[in-house]
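Chemist: this one's sequence-less:
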């Protein structure tokens, strides 16, 4: 039941040893710290503390009401119960461990490593001032990597979410036709999520995906009517066993009598496909995020197309935007995220968007995992533009090309 947490705790101990950090201390209440689902999988109702040391000790300090769940998880070497004074128990524990430094979940740039509130930070410093004279450091360097580098079980779950997403896409595409609104197209996904017994990976509910004919932005579907000759973007995610996919597809609604798309649209799709290829070929351990982004970005510029307006890709895992390294440009708004190095086990999207002034717009988003010498596609690549026809026979023949 706690297989992922066991894998993550092992990663944690390795990281603490590598960085020479004696202790990681997680102070939480009501599961308040965002790292809790990943690291322990068990929250606390009352104030509690999780401690991991570089020697491999795993301790849980909690109230008696929380002890049973923590003991049954079998994640900890010792579950220490207090009877009303966490402060006393924490001081005794820190005195026994006698760390030179303590990592806390405080971070300026990474919100997923910033779970310790200002008030709890002040309480902690005051509580330990008589027993700890060492240095408090940020957990960001290793917590970001622990979240970013997926374990075998995590990759299996992401891949499962990807396959469910692709099945839903294929069935939904057979039901689309010109004359429907963005919202009506989005509603098709709801029925398929219910059929697969999954929810949207963005908000963990049976909510609509992004469907965009016009007014391209990060928004829900509206009442715009789809006409023959339109390009429509779909951006969709599902959650499976706590992990998510993130796949976007752009489709073209054929005009009556058409069997192919107009040449400018065909050329734009070809450029997007090649930009994804170039980004993917750059991806291997040791390469920096901005170098991957540059491969796609510079290709568009060489064709006379506009620059991508955001990052080429991001990490996925427990969330659609899973923090960590970004496949993005060295823009101030992205901070240090594009400077991080790719490592084996990281899972990314690749989505070099293309928005042209003539109304042609494309988002094709693939999911990949970094391997020891490159990447492996978790999603089936969209190698051809998906065509939707009100002539069901034509549409079904085209859709046979889409992988199951």
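Modeler: Received, thanks. Everything numeric in this text was worked out from a predicted model, so none of it was measured.
Chemist: rest of the way, CA atoms for contacts and neighbours
Modeler: OK.
Chemist: what sits against the closest residue to residue 369 other than its chain neighbours?
Modeler: Closest residue in space to residue 369, ignoring its immediate chain neighbours: residue 347 at 4.3 Å, by CA to CA, 6 or more residues apart in numbering. Contacts for residue 347 (CA atoms under 8 Å, 6 or more residues apart in numbering) come out as 148-150, 155, 315-317, 367-370.
Chemist: restricted to strands, list those residues.
Modeler: Counting by DSSP state E, the part of the contacts of residue 347 found in strands is 367-370.
Chemist: closest one of the residues you listed to residue 311?
Modeler: Taking CA to CA as the measure, residue 311 sits nearest to residue 367 out of those, at 14.6 Å.
Chemist: burial measure for the closest one, as a count.
Modeler: By other CA atoms under 10 Å, 27 other residues sit near residue 367.
Chemist: would a markdown table of the contacts of residue 347 with distance to residue 217 be doable?
Modeler: Formatted as a markdown table, those follow (distance: CA to CA, whole Å):
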| residue | distance to residue 217 |
| --- | --- |
| 148 | 27 |
| 149 | 30 |
| 150 | 30 |
| 155 | 30 |
| 315 | 20 |
| 316 | 20 |
| 317 | 23 |
| 367 | 21 |
| 368 | 24 |
| 369 | 27 |
| 370 | 29 |
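Chemist: mind listing the strands in the stretch 101-250 of the chain by residue range?
Modeler: 101-104, 135-138, 199-200, 210-212, 231-236, 238-240, 243-244, 247-253 (DSSP state E, counting those that start in this stretch).
Chemist: most packed of the ones you listed?
Modeler: Burial of those is given as mean neighbour count (mean count of other CA atoms under 10 Å); strand 238-240 ranks first at a mean of 28.
Chemist: one more structure, for comparison:
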């Protein structure tokens, strides 16, 4: 993992945008509590949890981190902050605070702001506290460096698809497929972690939109949904491919419907257009084909430092428009109890000219061992 301090200029640029919003809202402090937001501002290369529990930004752009005694030294060495304050209950360590929230309240007392912004929940008798979504909104629009990191992560899942096409066959258990796929993904250059627990769902299990892999054996006639992603340079990829083992005309028809819906939604990707149009387009096709009741989830979500981030839940009721620089998933699915299901998911960059597919793996339900 690269030391985040190498990215000082990137973090300073982001902090400047945040302090401008603080000035606009008359806030003296910004209390950052969400792990993904902390990573965004001072340590994005951490693949999971940051070593800080809180990050406090002052109106002047000073960055004060709060960490447990367990993470104190790592926070000093591996986060781009100006000061780290630690907390613990061990007398020998002589920490400044007993808890992280005590540290936050001490800073509020120390700086005496009239107003504080936060991305989480905070109660204070000393000042006005306002919940704010500025950082999430900033994260929704990817910068050049972020898009490049996501591209690297999508290249890895593309290789995962190629691995599956050769490896997947009748007779393997879901857990065997997960184990070998994860081994392949983790062995690829630059991979720090998986974006989430890999999903392999076969046969009737493929009728679950989410599934915990089991010892079930893959059989002829099964659909096998494989949903996986990796973290590279702190950023996630997220891709799903569905394979059909042998022949199953019902599943082939469902696959064709889902693929048609996804292609139509991809055609509707364009900066400036409503986000809801993406879901409405795919859902309309699935409904007209008679599978509306078998499509129980939204079309997709934003992806970046976290595998699910803004825009969250791209569904018919979502507000807002597609914005240049957003990276989203487009993943329609149809799930039929007792039979199985199909989901096809790709990561897409939104531009004024349309959508750019970041995941490049074929959308083909056949595999070499099928």
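Modeler: Nice, I can see it. Note that this is a predicted model, so its numbers are computed, not measured.
Chemist: how about the strands of the stretch 101-250 of structure 1, which one is nearest residue 276 of structure 1?
Modeler: Closest approach to residue 276 of structure 1 among the strands of the stretch 101-250 of structure 1 (CA to CA): strand 247-253, 12.8 Å.
Chemist: name the next helix or strand downstream of the closest one, please.
Modeler: Sequence-wise, the next helix or strand downstream of strand 247-253 of structure 1 (DSSP states H and E) is helix 263-282.
Chemist: hmm, who's touching that next one?
Modeler: Taking CA under 8 Å, 6+ apart as the rule, helix 263-282 of structure 1 contacts 291-297, 299-300, 350-354, 360, 362, 364, 374-375, 382-383, 385.
Chemist: residue range for the helix or strand following that helix in structure 2?
Modeler: Using DSSP H and E, the helix or strand that follows helix 263-282 of structure 1 in sequence is helix 289-302. Aligning helix 289-302 of structure 1 against structure 2 (TM-score structural alignment) gives residues 275-288.
Chemist: buried set for the matching stretch?
Modeler: Buried residues in stretch 275-288 of structure 2, counting neighbours by 16 or more other CA atoms under 10 Å, are found at 275-283, 285-286.
Chemist: stretch 108-123 of structure 2 now?
Modeler: Those would be 108, 113, 115-119, 122, for stretch 108-123 of structure 2 by 16+ other CA under 10 Å.
Chemist: cool, and stretch 137-147 of structure 1?
Modeler: Under the neighbour-count criterion of 16+ other CA under 10 Å, stretch 137-147 of structure 1 has 137-140, 142-147 buried.
Chemist: got JSON lines for those residues, with distance to residue 41 of structure 1 too?
Modeler: Shown next, in JSON lines, are those (distance: CA to CA, whole Å):
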{"residue": "137", "distance to residue 41 of structure 1": "24"}
{"residue": "138", "distance to residue 41 of structure 1": "22"}
{"residue": "139", "distance to residue 41 of structure 1": "18"}
{"residue": "140", "distance to residue 41 of structure 1": "19"}
{"residue": "142", "distance to residue 41 of structure 1": "18"}
{"residue": "143", "distance to residue 41 of structure 1": "15"}
{"residue": "144", "distance to residue 41 of structure 1": "17"}
{"residue": "145", "distance to residue 41 of structure 1": "18"}
{"residue": "146", "distance to residue 41 of structure 1": "14"}
{"residue": "147", "distance to residue 41 of structure 1": "13"}
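Chemist: rewinding a little: distance to residue 322 of structure 1 added to the strands of the stretch 101-250 of structure 1, as CSV?
Modeler: Converted to CSV, the strands of the stretch 101-250 of structure 1 look like this (distance: least, CA to CA, whole Å):
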stretch, distance to residue 322 of structure 1
strand 101-104, 20
strand 135-138, 19
strand 199-200, 15
strand 210-212, 19
strand 231-236, 16
strand 238-240, 13
strand 243-244, 10
strand 247-253, 15
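Chemist: between those, which gets nearest to residue 21 of structure 1?
Modeler: Between residue 21 of structure 1 and the strands of the stretch 101-250 of structure 1, the shortest gap by CA to CA is with strand 101-104, which sits at 6.1 Å.
Chemist: how close does that closest one sit to structure 2?
Modeler: Average distance, strand 101-104 of structure 1 versus aligned residues of structure 2 after superposition (mean CA distance after the TM-score superposition for structure 1): 2.2 Å.
Chemist: that'll do, ta.
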